[in-house]
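>>> Give me the fold of what follows.
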Amino acid sequence: MTAAGPLRPDLARELIDRATKAAARRAKRVRNQLDAVQLGQDRHAEHADTKVLRRVLAEHDWPGHRLVGIEAARAAWSLALHADDDADFQRAATTLLERAVQAGDARVQHWAHLFDRTLVNSGRPQEFGTQQLLTTNGVELCPVRAPGSLDQRRATVGLSPIATGLEKVRLRCAQDHQVGDCSTVVLAEVA
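Take a look at the predicted model:
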């Protein structure tokens, strides 16, 4: 990104707008505030968001800090993170995001979250402990590979110890949700 701003401010605006609307829909869905018609509309909007992000990735690779700015790169990450209905796309996005991280154009924490999400969605244990379940019993960590070395792996990607990360998620959920009123959803730490 230059001092003048991102190379593609138009693309940045679109990504931020889509991610903002998606977050609002997710919040309503988690709170069980959507009727059947709205749930269908939500699902359609998620597919549209994934389709747009797929086009962006095809045209530009990962939309990193230089292309769209920090806020829009975070928006792209959020859209990819929640593209749970398209596992192939999510894995491809993880690869492109990893390349952007290696080029210094994206945050490694975003890659760690997306990488964990792809593992959880494929039924495998996550590496960095970024994915939790919100159930009627509260926040529970999704299965983790080698839990004894989890904090060491988290440190390599700039994440706080797991106890701190879980506490942040629990506090956010306590503020945002009536846990007993929620169905099971996968959460991610805020990055």
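
>>> Could you use CA atoms for every contact and neighbour count after this?
Will do.

>>> okay but Asp139 is in contact with Gly165, surely?
Careful, residue 139 is Val; it's not Asp. No: with contact defined as C-alpha atoms under 8 Å, Val139 does not reach Gly165; the gap is 11.4 Å.

>>> this one as well, want them side by side:
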Amino acid sequence: MVVRPVVGVLALQGDVREHAAMLERAGARAVPVRRPGELSEVDGLVLPGGESTTMSRLLESFELLEPLRERIAAGMPAFGSCAGMILLAKQALDGRPDQQQLGGLDVVVRRNAFGRQVDSFEEDLDFTGLEGGPLHAVFIRAPWVEKVGDEVEVLARVPETPAAGAAAARIVAVRQGPVLATAFHPELTGDERVHRLFVDLARG
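Down below sits the predicted model:
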């Protein structure tokens, strides 16, 4: 019998419903997380897209910041998309001075690296560890990774095409142990392969 892990979705802002639906399809039981008690009961946590500075403040308001840091440091699987990637990073460039970081990934990310809302775009990516061909990725005011530590595995980069411009070869998906992050929004495409990868980590 396949274990169905309980995976939380941080339900303070962002694509909560979309991530929950994909997690269910990928074999998890998805639950919203807004309080420390709810965080303590999950096998893994998704940090959705949204606005990273707002989410940072809400984590403090809901008294989740330190409990979340502690659980990630203790090895809880976590997956961040877009703003979630920014929160999981050790350092974020172009952020507000009061923005908090969770430090689950030894990476430096740049907020809104691809530009404003009008610069949102879609791209097919080669994604290490996923079978079934390229992954269609939706980028919305996305970050990218500028620097990775020795223990961080790069899973995907923007293809080097003339249309990519300054974004060519930029890192847009990473993993460090049980912590996974994408600059794009896999919950918006109907392709649950990234969520299946994360559910396998949570099943652990």
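
>>> Just give the TM-score of the two.
Laid over one another, the chains give 0.36 as their TM-score (TM-score structural alignment, normalised by the length of the first structure), with 122 aligned residues with a C-alpha RMSD of 5.5 Å.

>>> mind listing the strands for the first structure?
Ranges of strands in the first structure, per DSSP state E, are 131-135, 138-141, 185-188.

>>> Can you say which of those is nearest to Leu11 of the first structure?
Closest to Leu11 of the first structure of the strands of the first structure is strand 185-188 (C-alpha to C-alpha; 24.9 Å).

>>> Can you list the helices and strands that the closest one packs against?
strand 131-135 (3 or more C-alpha pairs under 8 Å, 6 or more residues apart in numbering; DSSP states H and E).

>>> related to what we said a few turns ago, with neighbour numbers in mind, choose between Val139 and Gly165 of the first structure.
Val139 (22 against 17; other C-alpha atoms under 10 Å).

>>> how far away is that one from Leu150 of the first structure?
Taking C-alpha to C-alpha, to the nearest Å as the measure, Val139 of the first structure and Leu150 of the first structure are separated by 18 Å.

>>> Out of the strands of the first structure, flag the one nearest His60 of the first structure.
strand 185-188 (25.9 Å).

>>> buried set for that closest one?
Buried residues in strand 185-188 of the first structure, defined by neighbour count with 16 or more other C-alpha atoms under 10 Å: 186-188.

>>> and what of stretch 56-70 of the second structure?
For stretch 56-70 of the second structure, a neighbour-count test (16+ other C-alpha under 10 Å) marks 56, 58-59, 64-65, 67-69 as buried.

>>> Filter those residues down to the ones in helices?
56, 58-59, 65, 67-69 (DSSP state H).

>>> Could you find the closest non-adjacent residue to Trp77 of the first structure?
Nearest residue to Trp77 of the first structure in three dimensions, chain neighbours excluded: His110, at 6.6 Å (C-alpha to C-alpha, 6 or more residues apart in numbering).

>>> Burial check on the one you found, number of neighbours?
Neighbours of His110 of the first structure under the rule other C-alpha under 10 Å: 23.

>>> mind checking how far it is from Gly138 of the first structure?
When distance is defined by C-alpha to C-alpha, His110 of the first structure is 24 Å away from Gly138 of the first structure.
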